[in-house]
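Visitor: kindly generate the corresponding structure for this input.
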Amino acid sequence: MTLFGKLCLSAALSLGLTGAASAADFTMKIAAGAAPDGNVCKNYLDVWAEEVKEKSGGRIDYQMFCGGTLAKMGDAVNRVSQGVADVAWDLPGFYGARFAGLTAIGVPGLYTDPEPASGALWNAYAAGDLGTIDEVKVLWVQAVNNNSFFMAKPLEDYTNLNGTKMGMGSQIRAKVLEALNGVPIAIKVPEYYQAMSKGAVDGLMTTAGAVFDFGIEELVKEIYDAPFGGGLTFVVMNKDFYNSLPDDLKAVIDETTGYDRSKWASAYLRDEEHGTVTAAGINIRTATDAEVEALQPAITSGRTAFLASAPENPGFVAAIEAQLAKE
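Guide: Got it, this is the predicted structure:
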């Protein structure tokens, strides 16, 4: 090779012109308030993002921003709407009545298995039966496992909490706890560890994901499982980002989200949490039939509180129940 040829080859290599992959046409900034090493940012959001990258032929890439660095829980939807993040995971329950149609899935007694519940919820939302969300594009929903009690100290009787202080994050859970003579303490998930470690709460009414993502399992001595109702996370996208994509890349987003992704999301979380709790070796008590019967007034109290809190709520629950019957 001549000296000129060698110089040309060197220049090509330095400029990446020898067949190396070109830069992506679009890069999604994906935000989550969850811990970087937890089950939201590892093996969940990244799995979807890698699938989008592959199906788009590398034309859509992504960057992950976890731990609240770009968007905190309860504010991620706002950050996506503002264009600070392109995609974000968040908890609709943090927004009060803003997403009441979706959060209706958390009413106690609606489901035991979150996988079909997610499918039903998505179909009810897609049909327009749960209200409209104009500020962002909802990519998928994730019904989570029913809430449990995660206790710093075991209780002899969970059907009467007798003043036990319980951290939680929704009106429905508060009503259930009050009906059990407990004291609900409204705190956000990132505050759970400090509240429990300092004795501000005696336990948490939440799911395993919220506990294990933040290392709270080291404070938990017992888990009490009962049909207390589930909850919800969702993933949303900035509408301007979506609309900026050409039709073939919009199709990639559409293909990897929606009904099937919603069911996949809940199945993943259900199975992952089961394995995590089992491996942790924490004592688990499951409510007996007699205890479930004793808990029914409290469970009904949570459902009644939601139905009565807004005139549209009974319709939301009815729509979800109709879709659950089809699942």
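Visitor: CA atoms for contacts and neighbours, from now on please.
Guide: OK.
Visitor: need the contact list for residue 297.
Guide: residue 179 (C-alpha atoms under 8 Å, 6 or more residues apart in numbering).
Visitor: could you check how far it is from residue 128?
Guide: 32 Å (C-alpha to C-alpha, to the nearest Å).
Visitor: what do you get for residue 262?
Guide: Residue 262 sits 17 Å away from residue 128, going by C-alpha to C-alpha.
Visitor: looking at those two, which is more packed in?
Guide: Neighbour totals were compared for residue 262 and residue 128, and residue 262 leads with 29 against 13 (other C-alpha atoms under 10 Å).
Visitor: compare with the first, here's sequence two:
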Amino acid sequence: MKLQSIATACLGLAAGALLFGTSAQAQDVRLRFAAPVPERHWILQNDLFPWAKKLEAESGGRLAIDIQPVGVFGTPDKYLELVESGVIDAAWFVPGYAPGQYPLTTAVELPFLFDTAAHASTTFWTLYEDGLLGDEYADVKPLALWMNVPYIIMTKNHPVKELSDLDGLKLRASGRMVGSVLEAIGATGVGMPASEMAEAIRLGVLNGTAFSHEAVEPFGIADQITDFNEIPVGSITHIVIMNKDKYESLPDDLKALIDENSGLVLSEQLGRSYDTADAHAREKYAGNDQYTTNEPSEALMSDLETAVAPVVESWKEEARAAGGDPDAILARIKELNGE
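Guide: This is a model prediction of the structure:
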């Protein structure tokens, strides 16, 4: 009887251990995700919220991503630090908030490289996968690397037809590389929050901005801009990153699920969304007599490329100092561009 009781107890412990193990395997995981934009932003509504819902559905409810809009988890410039420290699990971060931390990544922000955000984004991810961006993402788990559409120069009552038309113009610059390009072509790049841009243009503090069509209305400059000067001055990068330890702590099937729905496919999707939104905005403004679209001549484009050549060389020096191979990076970009 005693032996039977011991055996029964052992079986009970084994069954309990099995049940506990099953429970642990099926344990719900909730990831805290910070976004730098309001909840109504189209990237959240059209892409990231559906992405999170898809992961939750395909995991049978075991994986939930709690995406919170700007302001909930602090300011966007702190998201990288919060992810790396584990205060939050994931975030949409703009590398421009961390100047000097991503010198190799900055290659994709150079002007005249891309025509669409989708292609720029797939190139960005491919450079990372190829190992050409060094260890810039070694402390996090990248889930997507993508880009805006190429920015153009938008001005108020000041068409740009030749290089000299840019002399002395005060234009808002959205990042360090765009600012460097604006300075090189004769303008003055002014750093300021996008939320202050409309008032600055209205007061004459700015003559315009380097921006994309899709952002004109959300940032309130539709009534201030008159000229869309189709001069590409580069773009800015975005990244979706996850705390590395948090990712590694997940069950293998959940890690695989995240990987299947992230990476190249998510990067391209986010870039394509920028292209779609920008195309819709372009159609809207093309039918409005308030605006004039000025296409650059071949002579102007040649002058612009000559003017920004020192910016490219300066980036190469920074990339070499960071242990990268700038020539290999640019060669790979050209290869992916079909050149």
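Visitor: so residue 265 of structure 1 belongs to a helix, correct?
Guide: Yes - when DSSP: H, G, I helix; E, B strand; the rest coil is applied, residue 265 of structure 1 is found to be in a helix.
Visitor: ok, and the closest non-adjacent residue to it?
Guide: residue 142 (5.6 Å; C-alpha to C-alpha, 6 or more residues apart in numbering).
Visitor: likewise residue 31 of structure 2?
Guide: Take residue 31 of structure 2 and drop its neighbours on the chain: the residue closest to it by C-alpha to C-alpha, 6+ apart is residue 65, 4.7 Å away.
Visitor: residues contacting the counterpart of residue 111 of structure 1 in structure 2?
Guide: Matched by TM-score structural alignment, residue 111 of structure 1 corresponds to residue 114 in structure 2. By C-alpha under 8 Å, 6+ apart, the contact set of residue 114 of structure 2 is 120, 150, 337.
Visitor: out of those, who has the most neighbours?
Guide: Per-residue neighbour counts (other C-alpha under 10 Å) across the contacts of residue 114 of structure 2 peak at residue 120, which has 30 neighbours.
Visitor: how close does the match of residue 111 of structure 1 get to residue 295 of structure 2?
Guide: For residue 114 of structure 2, the distance to residue 295 of structure 2 equals 17 Å [C-alpha to C-alpha].
Visitor: swap in residue 46 of structure 2?
Guide: Distance, residue 46 of structure 2 to residue 295 of structure 2, by C-alpha to C-alpha: 31 Å.
Visitor: now swap in residue 53 of structure 2 and tell me
Guide: From residue 53 of structure 2 across to residue 295 of structure 2, the span is 42 Å (C-alpha to C-alpha).
Visitor: swap in residue 250 of structure 2?
Guide: Distance, residue 250 of structure 2 to residue 295 of structure 2, using C-alpha to C-alpha: 51 Å.
Visitor: so the corresponding residue of structure 1 for residue 71 of structure 2: helix, strand or coil?
Guide: With TM-score structural alignment defining the correspondence, residue 71 of structure 2 maps onto residue 68 in structure 1. The local conformation at residue 68 of structure 1, judged by three-state DSSP, is coil.
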